[in-house]
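# what's the 3D shape of this:
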Amino acid sequence: MAKVPDVAPSSWAVGWEERPWGVDASANVATQGLSRRQRMAARGPYRAAVPATIAALPVHTAAEVTAAAEDALQEITRFDAELAQGLSHLGGDSDGELAPLSAVLLRTESASSSQIENVTTGAKDLALAALQEKTGTNATLVAANVDAMQRAADLSDELTLDSMLAVHRTLLHGADYAEPGSWRSGQVWIGANAPTPHRASFVPPHSDRVVELLQDLIDFCHRTDVPVLQHVALAHAQFETIHPFADGNGRTGRVLVHTMLHRAGVTRCLTVPVSAGLLQDTESYFRALTAYREGEIEPIIARFTEAAFAGVGNGRALVSDLQSVTHGWLDVVTARRHATVWRVLPVLAEQPAVTVPYLQRRLDVSQPAAQHAVDQLLDAEILTPTSAGRRNRVWVAQEIVEALDAFAARARRR
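Just a heads-up that it's a prediction; the model follows:
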């Protein structure tokens, strides 16, 4: 039986409760390979967090924090509107908004979110993974994160326990250790060098509290009396504090950010690169989460404000780079007006690695038409082959890969 929580003085701060340790298989596994002294230190009860219920808590922030967050929100809205202009010169299958850019930014945001968790891949490998070509494990994981972000877009009209599970199931598909699509069934803790929760930097709530806390969080997310960016930042911090999954909490929590921005009507594309902004100073991000758990809500709001400005700035630089590349394409491609090659160009901006069968399916054209378009782009030096063989050849738009890698490099730069 857990002890009554030791409630912290601030209403936003977590409380703590003692939980028994050493009575289940996970405890035995955690202490394997430890010295006798280390095993002694890992005996007895440990303290697990009891997060505050926040559904009805008042949100009070200093005027300057509120004003900065509002400015950042306006910047997000402006950038989202700008996406309707970005690469419209390419035409393609655009439905009135920029055809490839929403997908490009979806990918870059997914990659940045994964990189915060030290899951890193280059733009070329990510594009190859999207074709299900053989790549490294990280590229496969990031490609799954892209699917999860798209799932968030599809589910943005609802925010429920089931929709959270659906996003996690997509995000961690195939990673059985993470129990995809299931709430965690055991205790987790944060701290890479902590073999047991006794010396962890943070111990989230016990698994038997997860569902009740998440329902409270969902109730908080449905409030309409909290300014949008503050609302998003606090919901994200509470989600990370609950830590409801065995793995993938950070990436799933950042999907929640985009879901809330979309639900609030701030974005249409669900792709504003907030994670890229957080990536510029992950230490500050983690410190802000710690402050939140201690009852200070302003640091996480301020960090999201900074991330919004940084991410939008980086996103604009990427759009500029892509415009420069694709305008150059129009100068070197010569073909009749309705040739298939013109429909391939916007696809390359989104998916810079292609095969002939992929283009056949994507554009619903014949094999000869797809192959002829590839040949034209090869002659124009827009595409290059990834291997010398003729069978199952993959073609890459290297200039797009370089623009995307430059975006990632800027996101990592302090």
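
# okay, CA-based contacts and neighbour counts for the rest of this
OK.

# Buried residues in the longest helix along the chain, which are they?
When the chain is parsed with DSSP state H, its longest helix is helix 298-332. Within helix 298-332, the residues scored as buried using 16 or more other Cα atoms under 10 Å are 298-319, 321-323, 325-326, 329.

# next structured bit after it?
Sequence-wise, the next helix or strand downstream of helix 298-332 (DSSP states H and E) is helix 340-350.

# Quick check: next helix or strand after that next one?
Per DSSP H and E, the first helix or strand lying C-terminal to helix 340-350 is strand 353-354.

# what's next to that following strand, contact-wise?
Identification of contacts with strand 353-354 by Cα atoms under 8 Å, 6 or more residues apart in numbering yields 124, 127, 128, 131, 348, 394, 395, 396, 397.

# With stretch 374-385 instead?
Counting by Cα under 8 Å, 6+ apart, 329, 332, 333, 341, 356, 393, 394, 395, 396, 397, 398, 399 sit against stretch 374-385.

# give me the number of residues near the third one?
Just to be clear, that refers to residue 333. By other Cα atoms under 10 Å, 17 other residues sit near residue 333.

# how about the nearest residue to it, chain neighbours excluded?
Residue nearest to residue 333 in three dimensions, not counting chain neighbours: residue 380, with 6.2 Å by Cα to Cα, 6 or more residues apart in numbering.

# How about the fourth one?
Leaving aside its sequence neighbours, residue 341 sits nearest to residue 373 (Cα to Cα, 6+ apart; 4.5 Å).

# Here is the second sequence; please produce its structure so I can put it next to the first one:
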Amino acid sequence: MRVTGSYVISTTLGESVRAFVPHALPPATPVLDASSYAELNRTAELSLARLQGVAGLVPSIDWLLYSAIRQEALLTSQIEGTQATLIDLFDKEAGLTVSNTDDVEEVTNYLRAFRWTQDTLRDPKGLPMSVRLMRQAHRLLMDGARGAGRQPGELRKSQNWIGGTRPGNAVFVPAPPEHVSALLADLESFIHQVDTQDTLPPLVRIGLVHAQFETIHPFLDGNGRIGRLLIAALMEQWGLLSQPLVYVSAYLKQHQSEYYQRLSAVRTDGDWEGWVAFFLEGVARAADTAERGIVALASLINTDRRRLLQAPKITPASLRLFELLPLMPIFSIDQVCERLNTTFPTATAAVKTLEALGIVVEQTGQKKNRHFSYQAYVQLLSS
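Below is the predicted model of the structure:
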């Protein structure tokens, strides 16, 4: 059996526990068995390539990114227990009051952290994938009421544990805090290791990075979300997707129990092969799901556009508004005025045209402060 780390005694809350210190990547003694992942990796890479191709069906890549990034933000947060829904997120962006403010704030924080990470990695003068970048992403993720006491952007200075009510009955105890900095430095070195790039496929390396990050658990909170953010960021950086169109968190949430079991088996049984196989299967499934979603989205938008173009009262403003709907599926007249840079009467007329065709639906039942929804689009993304 492969040994993937060692145990050291750590004392926390008056209890002595065995904390796990992982060996540096890549897996060794034995090395990762290529025959266990070769076919799964090929399937996952083909699924990502098809997804990239199908994205061309939709006139604007921004439409796809708007929904895909929000789906990932929502699902990765839900894995950690956040109860916010996609409609909550759309309502918040439309300026509506939402009841679960803290949950929605956690999701929007993930969006900010993800966008910042993506922009930084794309900027020739920005930070590379590094511990410093992870810490800044964590600072953005934990911004706000819930994260204020969780040391945003700081590596933990105390012993943490996963599962259980106290350290002594925990499911897993990560490395003591004095080991964290060196472990992350090793992980950063692996990410940039040239010889590994020649021997291990990019998706396999991403799977290894994610599992190792979760095992180190370097922050007091938010480790799962930052670890899953790394998946999307590295997919783009290592040329698997030009845009973050796939949301792997959907698969991980659907198979949450196995997700945690596979990570645990790496530590207890040295089963890197089992984890990598699970991860590659998840990437392929997530890419296939995203591909079907794009086809459905393209079909819906094309059908509704044809209806609008055939309408007798179509105006340039109503057509421009329609093109904006996938980027603001819930909206007010004032927001239409701002986005179209037009007058209130012109914006109102444009909305009425879409409302008469059943493309948008008024939500409030009021005469003032009305909000409208691209209902079919919202339902499609929420299904």
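
# what's the TM-score here?
The TM-score (TM-score structural alignment, normalised by the length of structure 2) is 0.88; 366 aligned residues with a Cα RMSD of 2.3 Å.

# related to what we said a few turns ago, could you tell me whether the residue nearest to residue 341 of structure 1 really is in a helix?
Yes: under DSSP: H, G, I helix; E, B strand; the rest coil, residue 373 of structure 1 sits within a helix.

# Run through the residues that contact it.
By Cα under 8 Å, 6+ apart, the contact set of residue 373 of structure 1 is 340, 341, 344.

# Show me what the last one lines up with in structure 2.
In structure 2, the residue matched to residue 344 of structure 1 (TM-score structural alignment) is residue 321.

# Could you look up the SS state of residue 369 of structure 2?
coil.

# In this structure it contacts residue 96, no?
No: shown here, residue 369 of structure 2 and residue 96 do not form a contact pair, counting by Cα atoms under 8 Å, at 10.1 Å.

# higher neighbour count, the two?
More neighbours surround residue 96 than the other of residue 369 of structure 2 and residue 96, with 15 against 10 (other Cα under 10 Å).

# was I right about residue 219 of structure 2 contacting residue 154?
Yes: Residue 219 of structure 2 is within contact range of residue 154, at 6.9 Å (criterion: Cα under 8 Å).

# Just tell me what the residue nearest to residue 341 of structure 1 corresponds to in structure 2.
Aligned partner of residue 373 of structure 1 by TM-score structural alignment: residue 350.

# Distance-wise, check its match relative to residue 318 of structure 2.
Remark: distance between residue 350 of structure 2 and residue 318 of structure 2 (Cα to Cα, to the nearest Å) = 4 Å.

# For residue 70 of structure 2, see how far away the spatially most distant residue from the centre of structure 2 is.
The C-alpha centroid of structure 2 is most remote from residue 312, which lies 42.1 Å away (Cα atoms, centre = their mean). Distance, residue 312 of structure 2 to residue 70 of structure 2, by Cα to Cα: 35 Å.

# now do residue 324 of structure 2
Applying Cα to Cα, the value for residue 324 of structure 2 to residue 70 of structure 2 is 17 Å.

# okay, the two: which has more neighbours?
residue 70 (20 against 15).

# unless I'm mixing things up, that one is touching residue 109, no?
No: if you go by Cα under 8 Å, residue 70 of structure 2 and residue 109 don't touch, sitting 11.1 Å apart.

# Give the full set of residues in contact with the counterpart of residue 158 of structure 2 in structure 1.
The alignment partner of residue 158 of structure 2 in structure 1, by TM-score structural alignment, is residue 186. If a contact means Cα under 8 Å, 6+ apart, then residue 186 of structure 1 has 206, 207, 246 as its contacts.

# from what I can see the second one touches residue 182, true?
The one in question is residue 207 of structure 1. No: contact criterion Cα under 8 Å: residue 207 of structure 1 and residue 182 do not qualify, at 11.4 Å.

# Quick check: closest non-adjacent residue to residue 221 of structure 1.
With Cα to Cα, 6+ apart, the residue lying closest to residue 221 of structure 1 is residue 235, at 6.6 Å.

# Let me see the ranges of the helices in the stretch 151-300 of structure 1.
161-171, 210-221, 228-242, 249-263, 274-279, 282-293, 298-332 (DSSP state H, counting those that start in this stretch).

# I'd like the ones you listed written out as TSV, with distance to residue 73 of structure 1 added.
Listed next are these as TSV, based on distance: least, Cα to Cα, whole Å:
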stretch	distance to residue 73 of structure 1
helix 161-171	24
helix 210-221	17
helix 228-242	6
helix 249-263	9
helix 274-279	11
helix 282-293	18
helix 298-332	8
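
# Minimum distance to residue 199 of structure 1: which of those helices has it?
Across the helices of the stretch 151-300 of structure 1, residue 199 of structure 1 has its closest neighbour in helix 282-293 (15.7 Å, Cα to Cα).

# Just name whatever secondary elements that closest one is in contact with.
With contacts taken as 3 or more Cα pairs under 8 Å, 6 or more residues apart in numbering; DSSP states H and E, helix 282-293 of structure 1 sits against helix 228-242, helix 298-332.

# what range in structure 2 matches the longest one?
Right, helix 298-332 of structure 1. Going by TM-score structural alignment: helix 298-332 of structure 1 matches residues 273-307.

# Mean per-residue distance, the matching stretch versus structure 1.
Stretch 273-307 of structure 2 differs from its equivalent in structure 1 by a mean of 1.8 Å after superposition (mean Cα distance after the TM-score superposition for structure 1).

# ok, so of the contacts of residue 373 of structure 1, who is nearest residue 231 of structure 1?
The closest of the contacts of residue 373 of structure 1, once distances to residue 231 of structure 1 are taken by Cα to Cα, is residue 344, at 40.3 Å.
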